[in-house]
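Student: please find the sequence and the predicted model below.
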Amino acid sequence: MADFMKKATGNWQDGLMLLLGIWLFFSPWILGFAGIQSAFWNALFFGVILAGMSIAVVTEFHDWEEWVDMALGVWLVVSPWVLGFAALSAVNAAAYAATMTFVATGVVALALAAWSLRHHHAAHAA
């Protein structure tokens, strides 16, 4: 456990990605969009995957894990439109909260994964 915490704080991007996955998982209840089924299940499913992938990266780094995190980030950004709840954002505060949560979380996840990948390659190149 101490080794995991050392790796998680040493590679802060991966530790923050874990927190991002946990946030995404609990966001339907915190922000009140649990009643929008597509947003609810999207948050639960991808919150677990994002958190799980970040734990995998912290325990043993592989490039493909960061690429998966970047793909998850892209999905999170486009998912409100693909799943259709972004169209409700103008008239429904919960749909607006869900849309903004997915877009913001996706952008941050994409940036953190890219940053982590670059950081790991720069550290091994030196």
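Tutor: Cool, the structure landed.

Student: can we go C-alpha only for contacts and neighbour counts from here?
Tutor: Fine.

Student: and the host helix or strand of residue 108, what's buried?
Tutor: Using DSSP states H and E, residue 108 falls within helix 93-125. Neighbour-count burial for helix 93-125 flags 94-103, 105-114, 116-117 (criterion: 16 or more other C-alpha atoms under 10 Å).

Student: what packs against that helix?
Tutor: Using 3 or more C-alpha pairs under 8 Å, 6 or more residues apart in numbering; DSSP states H and E as the contact test, the elements touching helix 93-125 are helix 12-31, helix 63-82.

Student: put this beside the first:
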Amino acid sequence: MSDFRFFSTHRSWEDWFGMLLGVLIVVSPWFPLQPANEIMTADRSTMILNTFVVGMLVFGLAQLEYVALQRWEEVAEIVLGLWLIASPWIFGYSGDAFLPAWHAILGAVVALLGALQLWQDWRLTDQELANHPQ
């Protein structure tokens, strides 16, 4: 039964992992296996801007969870993860080589992490959330 406790306690490493995911999202357009795009088109700059904004928001929310835990932060992480998954089709870069797959994987991990943290914090009172260990 001690394994179930893993899913019921919010740990600070989860917040650090969320920050790492934010950084990975920001640098994802330059991951290995991506084709070299020396020409900056409007579509590519929109995709990079979207990736930067989503990554910084994920990073900021994870940092905020580490400092002052609130349930809305986890809900926002889930929404950002789903947005990142849908971004290749919204912004029209779903035909790229590996970037849609990277964004689907990173978005799914962000959404799953947010869902896990929301599950862990669902029954906590506001006082218990405020006493989240750092």
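Tutor: Yes, it's here. These numbers were taken from a predicted model, which means no experiment stands behind them.

Student: so what number do they get for TM-score?
Tutor: Superposed pair, TM-score by TM-score structural alignment, normalised by the length of the first structure: 0.77. Supporting alignment: 110 aligned residues with a C-alpha RMSD of 2.2 Å.

Student: hey, which helix is longest across the second structure?
Tutor: Identified as the longest helix of the second structure according to DSSP state H is helix 42-67.

Student: so that one versus helix 12-27, what angle?
Tutor: 170 degrees (axes from the mean of the first three to the mean of the last three C-alpha atoms, to 10 degrees).

Student: these two touch, right, residue 20 of the first structure and residue 105?
Tutor: Yes: if you go by C-alpha atoms under 8 Å, residue 20 of the first structure and residue 105 touch, sitting 7.0 Å apart.

Student: quick one, what contacts residue 113 of the second structure?
Tutor: 14, 18, 78 (C-alpha atoms under 8 Å, 6 or more residues apart in numbering).

Student: among those, which recur in the first structure?
Tutor: Counting by both residues aligned by TM-score structural alignment, their matches' C-alpha atoms under 8 Å, the first structure reproduces these contacts from the contacts of residue 113 of the second structure: 14, 18.

Student: which of the contacts of residue 113 of the second structure has the largest number of neighbours?
Tutor: Counting neighbours by other C-alpha atoms under 10 Å, the top entry in the contacts of residue 113 of the second structure is residue 18, with 26 neighbours.

Student: so what corresponds to that one in the first structure?
Tutor: Under the alignment by TM-score structural alignment, residue 18 of the second structure pairs with residue 17 in the first structure.

Student: any chance of the helices and strands packed on helix 93-125 of the first structure in JSON lines, plus distance to residue 38 of the first structure?
Tutor: As requested, those are exported to JSON lines (distance: least, C-alpha to C-alpha, whole Å):
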{"stretch": "helix 12-31", "distance to residue 38 of the first structure": "11"}
{"stretch": "helix 63-82", "distance to residue 38 of the first structure": "9"}
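
Student: out of the ones you listed, nearest to residue 125 of the first structure?
Tutor: Nearest of these to residue 125 of the first structure, taken as C-alpha to C-alpha: helix 63-82 at 14.3 Å.

Student: with adjacent residues omitted, what lies nearest to residue 94 of the second structure?
Tutor: Among residues not flanking residue 94 of the second structure along the chain, residue 88 sits closest, at 4.5 Å (C-alpha to C-alpha, 6 or more residues apart in numbering).

Student: surely the one you found touches residue 100?
Tutor: Yes: Residue 88 of the second structure lies in contact with residue 100 (C-alpha under 8 Å); the separation is 5.6 Å.

Student: overlap of the contact sets of those two?
Tutor: residue 94.

Student: closest to the centroid, which residue in the second structure?
Tutor: Geometric centre of the second structure, nearest residue: residue 110, 3.5 Å, by C-alpha atoms, centre = their mean.
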